[in-house]
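Q: Got a sequence here, can you model it:
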Amino acid sequence: MPTKNAIQNVIDQTTVSLRRALWARLTMRVIAFVLALLWIGLLGDYFLEPSPTVRATIGAAVGLIGLGLLVRELRTAFRPLARDEIVLAIARRLGTSADAFVTAAELAEDPERSAAIQPALLRETDLAAQETLDHVGPLGIVRWRALGGKSALVAFVLLATVAIGLAFPGGAGVYLRRLGLAEEPWPRRVRLVAEGFEPTPDGPGQARKVARDSPFELAVVADLTGGHIAPRVVDLRYTTASGVKGRDSLARVGDPNESGAQALKFRRGFDSVTEDLTLWLRGGDCRLGPLRLLAVARPRVSELQADCVPPTYLGQRPFSASVASLPRLPEGTAVTLQGETSKPLESLTAVLLGAGGEPTPLIAQLDDSGVRFEIPLSILHQTATIELALLDRDGVASAEAMRVVIGVDRDEPPVVSLAFEGVGPAVTPEARITATASADDDHGVASMTLTLSGSQETVAKLPLAPPQSGDATVTTVIDLLTLRGAKQGQRASYAEGESLSIVATTSDHYDLGGKPHTAASTPRVFEVVSAAELLARLAEREIDLNRAFEETTRATERLALSLEQSLAPPAGAEGEANAEDGDAPGAAIRLRQRRLEAQKLRSETRAAAAAFAAIHDEVMNNRIDNSDLIDRLGRRIARPLERVAADQLSDVEKTLGSAAESPAGSGTRRTAIENAHNASRSALRQMLEVLTQMQSLETYNRVVADLRGIIQEQRDVQNSTEQSRKEGLRRLLLD
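A: All right, here's what the predicted structure looks like:
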């Protein structure tokens, strides 16, 4: 019968066997886990080739999981085995004969309970337990055969892994180095590179940003150097951000069998990239992906203004304005463009286009944010066209160069004209010449000068003071008599027979070229003559005016006579038919014709008055001392003619117009005709009086002309006598 120590010995031996089995199982599981990780990692790394960051992340996660499993297994291997657990394990191994052993083990552990059992029954239990132990033995409790089979399989895989590593040291080395987070790629027969894609720092694969809603061409290069070969076809799988999937093949460009070829390109075009795409490529044994194609907005100029500094000579303040509403700038304005873009820029290219389209690079300054920029344009002398090309930090360029046009108005030279009053083409040496110089410039006139030049190179410069604002029109009187005693630079004397040229010059405030713009009027040339000569020339003009005015007077007389006839009483039916104040057809038309005649007479009379007034002014301004002539030209001829034109002939014209509009046969029409007739008769009387003055003046002019002829003949005789004396004296000296 087994004693208490014998049962305990069996339990202890079983405990040691179980502890060894647990350690063997732990070792086998650790090796199997490591081998599984190696092979799974090998397959994933070979086909996916994740980045070092991804590999490190996965390695850390797997390491944490493995560490947790290892801790759990170690806790199982080191935990104490309770006596009841050992007995229960032995019982499970013994099967149907386990009851006697369990009962004997419990009685051996509890003597008091054993003493309470009948001896015969206790002996029978001990014999059954001893028989069971003798039949099974303590080592039969652990299933070493099943554990050994699994361990052999693990050992085989381990040896196979070592053998494969020794057989392919290159691949094993690459794998080990990649486990060490090296950048070294797996050696493949096919090597594909997607142009323009860069590794993503925050995830697996590569990425490239392209302009949204723009065409894109995917270019993949197969490297043919270093023993690599060209794939027969490159397949593409893609998925859009909205979940649409698709497949396609890339088109091959070139011939892989071409001698010396180092690369082969494959292409696939996208008509428009409207959203993000994720691409995967497969060619031969190479897998490339995921490739992320990110659709981003193109950069654009969201705000652009011009800081303008006008030239100092204009006296304008600097200002800023949006380029879209910028007015045309004056020449010489310094411009600096200030702008803001919709996204940060990597570079900004600005060029100034010349008149022929040739570009001139400009300096474009970006701030640290890459959003704001500044482009100094310096001083503009003509309309400027600037083109801006943007490239953002995503590598996306603007759709097309932005063109900015800044209009510039050139500073035009001034324009000056010169007009004269009160003188004609001939003047006396003592004449007063009224000159009016008018200058116009886009930014104002700085100076005006009258220059007088004689045929004897006598020059006088008379400065004028142009107004500070408004039209630069200055009227001045050039007194030739006063110029004889003027200060140096303005002193001049012009004798009879000389030519006097007067020209007006002006300059503006322009100072960009070092000198202002200048302009000169058309020169006006006067002939300097004596008073007698001038009077003779004026007399010739008066004669022509007299002839013309005589015809005007006769026309006035005819008009008055026709109006008088229209007022005569009718002499029968025929006379009534011709009366202009009756109901005869055409009466209103004839009255309108008479009105046009009166209008013409008024115009001719006004012109005659102006012509005689001009002759009067010439006599006055040339300082001709003849009070009777001056009084006759002004008070007795020019002024009466002005009154005739303004009063009587104007009344004739108005009343005839009223008569034409009055009803036929009415008293209103007849009254109007009577008033017109009276006014015409009054005008005729005054015109005849003026004509008498003209004829008296003409007689006076003839006398003056005859006297002038006698004087000229005396001068000729005197000159001839003087010449004969000189000739005789010369002959005496020669003899």
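
Q: going forward, measure contacts between C-alpha atoms and count neighbours the same way
A: OK.

Q: Can you show me the strands along the stretch 51-200 of the chain?
A: Applying DSSP state E, counting those that start in this stretch to the stretch 51-200 of the chain gives strands spanning 192-194, 198-199.

Q: Outside of the last one itself, list whatever touches it.
A: Taking Cα atoms under 8 Å, 6 or more residues apart in numbering as the criterion, the residues outside strand 198-199 that touch it are 205-208.

Q: Would you map the helices across the stretch 401-550 of the chain?
A: Ranges of helices within the stretch 401-550 of the chain are 480-483, 531-567, based on DSSP state H, counting those that start in this stretch.

Q: buried ones in the very next helix or strand once past the longest one?
A: The one in question is helix 531-567. With elements assigned by DSSP states H and E, the helix or strand that comes after helix 531-567 is helix 572-578. Using 16 or more other Cα atoms under 10 Å as the test for burial, helix 572-578 gives 576-578.

Q: out of these, who's nearest A520?
A: Closest approach to A520 among those (Cα to Cα): N578, at 63.4 Å.

Q: separation between the closest residue to the closest one other than its chain neighbours and A129?
A: Spatial nearest neighbour of N578, chain neighbours left out: A584 (6.4 Å); criterion: Cα to Cα, 6 or more residues apart in numbering. Computed as Cα to Cα, to the nearest Å, the A584 to A129 distance reads 172 Å.

Q: Please give the structure of this sequence too, so both can be compared:
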Amino acid sequence: MSDIPLPQLSQMTAGVLTRLSKLRRQVTTWFWVDGLSRLAWAAIALLAADLALDWLFRMDKPQRAVMLAIIGAVLLYIVFRRLVKPLSATISDDALALEVERLNPHLHESVISALQFSRMEDLSERGYSPVMIRQTVQRGATASADLNFGNVLDDREFRVNSMLLLFALVLLGALVVGTFTNPLLNIWANRNLLLGDKEWPQKTYLLVERAENGKVVFPRGEDWTQLVTVTKESEVVPENVSIEFRRARGRATQTMKKTGERQFEAIFASVIEPFEFRAQGGDAYTPWVQVQLVEQPALDDLQLEVVPPAYTGLSPQPLAAGRGPYFVLKGSTLRLQGTANKELTKAELSYRLQKVEVIEPPPAKPAEKLAEGDSTEATAESSPAPTKPEPKKTRTYEVERHTPLSITEGMKLKGELPPDEVAGTQYTILLTDTLGLTSRRPTTFGLRIRADREPRVRARLIGISGMVVPKARIPFSCRVTDDFGLTDLRAKFRWDLLAQGGEDAGKSSGAGEIPFESLKDAFQGKPPGELALDEAIELGPHQIPTGSGLTFSFVAQDNDNVPDEVGAPVPNVGASSDFLVRVVTEEELRTDLLRREKEQRQEFERLVKSEEELLTDGQALEAATRDVAALTQEQKDQLMQMQKRQKVYGTNTGAIGERMANILIEVENNRLEEANGKLQGRLQEIIKPLRELADQDMPGLVQTLDQVRRQAAAQQPRNEAITTLLKQQEATIAKMKQVLALMVKSEGYQEAVNLLYEIQKSQQDVLDRTIKEQQERIKKLLEGAKPAESTPPGNK
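A: Alright, predicted model coming up:
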């Protein structure tokens, strides 16, 4: 018995799989019957609705096409939803088995277990008991042997669907036959399935006059009278016929006027957009008629060209189409030319302008004579003071202009606007064609006036601080640019006395202009667009008193000669920033220069000390690294810091030299002494070594420090470089001390000079006061008055 082979697990479930396959075919048949039934009845319902709608509302061809598309879309959706989607889904054996067990709970999942275990291989390797698995499969196959798997389907619903499908197919067959035998169904099939032009049986037939191929032509923007006629084959002539509109704004229907026994008319006023209409009267509906409009005259092409004012020297410039509003210079001329879409009889340019009118004031009336009995002091020579004339006033108003444009070749036009007609406004081109039609949507373009910018003036003073003496010269560098050309450049100044007293007590301010004669030739002929001027302003001829605040700027004028609203040319004027200086006495300026010189000396003293400290650091570094093979990272960082400090000292030394040079230039510009005077000589003795220190000595120290840092790992070259560095530093410090000594010497000399000036000024004050006192005493004696005792000037 043990030698009899046991059947395989898959053979034990073969019967179950066969019945599941049969169930799958039954499910497919069920889906086919259900889907086709729904599809057939949906088609019947949609076709019936389509027939009813077309019978009641007389749908036109586009509407019938839409309905046909809707029917097709709905049927396709049903096919996809009820046939394609269910039938394309694959139902597995496990899913069918689970459905069978759901309706037969007593199986306790034995069928699905048998199916799944029968597909498994190598049970012993997976740790399953073969005997137990075989028993499970055998139990599942045995438990399902007597079951009818087809019970999972609803037999009653299947029978109902089958009957409905059969009945629907009969109806559809009858419909197909009826389209050939029944006149109404034949008309419906022609209209709604074939999209033909057959009409439903009716008692009235209407004809839209002058319509060809479903179209009628209207002139755009004009009134149009449309006629509709009741045909002779009509049994009933309706009393009222109306027009239905489609794709027309603001219109729905319009009642036609009866003008004859079988004729009606409707007036379409000012038609400017295409639309569709049909006539309805009695039981008749005409097909929809499309309105085509005749274009009104319009421009197909417009070219604009602006001619800038002559002073600009620019050539005519075209204006890009459709890029408006266009910005043009004031005083430009506008040229235009274009091509219309049809022949024209008239073309003009319409626009509105702002005009300015000068209102002359009435003549001044003399004051009325004194009434009789008034003041008796009036004499024959006395005359009443005239009334002050009123200033001129202007009135701004707007005018509308229509400038004709010339027409050539019937369709081309051109014209030109003079400068006084080119303004910042909207321009409209009005056209009239041979039929007398005008532009309903005329071509427009806008202009904006672009201002000619004033000249840009940049100026700076050279060698002048905030204080000058009355006889000083003020060097400057001025750069002027303009878009088109310059015609004048001058300096304008104003002074205001800050503290009145002395001889200038009665005069507190003044102003003036300084033209530059050297520019006279530059402004002849074509004015330059760019100008560079390096000159000096002499203050002496303008006699500006000391103690005044002087404000001046450089003012440039361009070559804009376009007249303004009242006819006067107004060039553009640009100015530089204002410069403010104080006019002081020579003593005050010398005192200020001495103060600034002391500040530079004090700052240089700090640099000398810093350089000595740097020398000490170098000596310490030399002692610490003399016998070492390589520098540590800390020593390298120290060298780097020393190098940075030395660069800063060099920069600061150069700055002190530049400030001392500025003091020297101020001495020269303020004419504190003759050329090559002692003060200038001492300053030059200081400035020259300062510049050598900043440009040669200290950069040399920086290079040597860098060499030491680069030789950090080489003992002998490094020691040699450090020795060279220390010698350079000592020489530099000695040179700095020499410069410092010169600074101290110069300060002492300048203090002595300032003291002498103060003594001289005090003596002059005493002398002036004595002379004034003497003059007052003499005046009183001559007038006979007893002179009052006065204190001597020196004792006040």
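
Q: Now whichever strand or helix holds Q290 of structure 2 on structure 1. Mean distance?
A: For Q290 of structure 2, the host element (DSSP H and E) is strand 289-294. Its aligned residues in structure 1 lie a mean 6.1 Å from strand 289-294 of structure 2 after superposition (mean Cα distance after the TM-score superposition for structure 1).

Q: what's that strand packed up against?
A: Judged by 3 or more Cα pairs under 8 Å, 6 or more residues apart in numbering; DSSP states H and E, the packing partners of strand 289-294 of structure 2 are strand 215-219, strand 276-281.

Q: circling back to that earlier point, tabulate the strands of the stretch 51-200 of structure 1 in TSV, adding columns for distance to P640 of structure 1 and mean neighbour count.
A: Listed next are the strands of the stretch 51-200 of structure 1 as TSV, based on distance: least, Cα to Cα, whole Å; neighbours: other Cα atoms under 10 Å:
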stretch	distance to P640 of structure 1	mean neighbour count
strand 192-194	105	20
strand 198-199	103	14
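
Q: need the ones you listed in TSV with distance to L293 of structure 1, can you?
A: TSV is the format used below for the strands of the stretch 51-200 of structure 1 (distance: least, Cα to Cα, whole Å):
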stretch	distance to L293 of structure 1
strand 192-194	11
strand 198-199	11
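
Q: wait, which of those is closest to L279 of structure 1?
A: Counting by Cα to Cα, L279 of structure 1 lies closest to strand 192-194 out of those; the figure is 10.6 Å.

Q: So what's the gap between the closest one and the chain middle?
A: 41 Å (Cα atoms, centre = their mean, to the nearest Å).

Q: Repeat that for stretch 35-52 of structure 1.
A: The chain centroid and the centroid of stretch 35-52 of structure 1 are separated by 56 Å under Cα atoms, centre = their mean.

Q: for stretch 5-18 of structure 1, same thing?
A: 98 Å.

Q: Equivalent analysis for stretch 767-783 of structure 2, please.
A: 78 Å.

Q: Report the buried residues of that stretch.
A: Result for stretch 767-783 of structure 2 [16+ other Cα under 10 Å]: buried residues 773, 777.

Q: what do you get for stretch 320-340 of structure 2?
A: Neighbour counts using 16+ other Cα under 10 Å place 326, 328-340 of stretch 320-340 of structure 2 among the buried residues.

Q: again, but for stretch 399-413 of structure 2
A: 404-405, 407, 411-413.

Q: And stretch 277-297 of structure 2, by the same measure?
A: Within stretch 277-297 of structure 2, the residues scored as buried using 16+ other Cα under 10 Å are 277-293, 295-297.

Q: ok, back up a step: and the contacts of strand 198-199 of structure 1, which are buried?
A: 205-208.

Q: Would you format the residues you listed as TSV with distance to P310 of structure 1 included?
A: Supplementary listing: those in TSV, determined by distance: Cα to Cα, whole Å:
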residue	distance to P310 of structure 1
G205	56
Q206	53
A207	50
R208	47
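
Q: Identify the residue of structure 1 aligned to V480 of structure 2.
A: Under the alignment (TM-score structural alignment), V480 of structure 2 pairs with A439 in structure 1.

Q: ok, now A73 of structure 2?
A: In structure 1, no residue is paired with A73 of structure 2 according to TM-score structural alignment.

Q: sec struct for A73 of structure 2, please.
A: Three-state assignment for A73 of structure 2 (DSSP: H, G, I helix; E, B strand; the rest coil): helix.

Q: Show the contacting residues for it.
A: Counting by Cα under 8 Å, 6+ apart, A73 of structure 2 has no contacts.

Q: State the distance from it to V66 of structure 2.
A: Distance from A73 of structure 2 to V66 of structure 2, by Cα to Cα: 10 Å.

Q: ok, for the match of V480 of structure 2, nearest residue in space, not its chain neighbours?
A: In space, A439 of structure 1 is closest to V416, 4.1 Å off (Cα to Cα, 6+ apart).

Q: okay, and the helix or strand hosting A48 of structure 2 goes to which residues in structure 1?
A: If you go by DSSP H and E, A48 of structure 2 is part of helix 14-57. Counting by TM-score structural alignment, helix 14-57 of structure 2 falls onto no part of structure 1.
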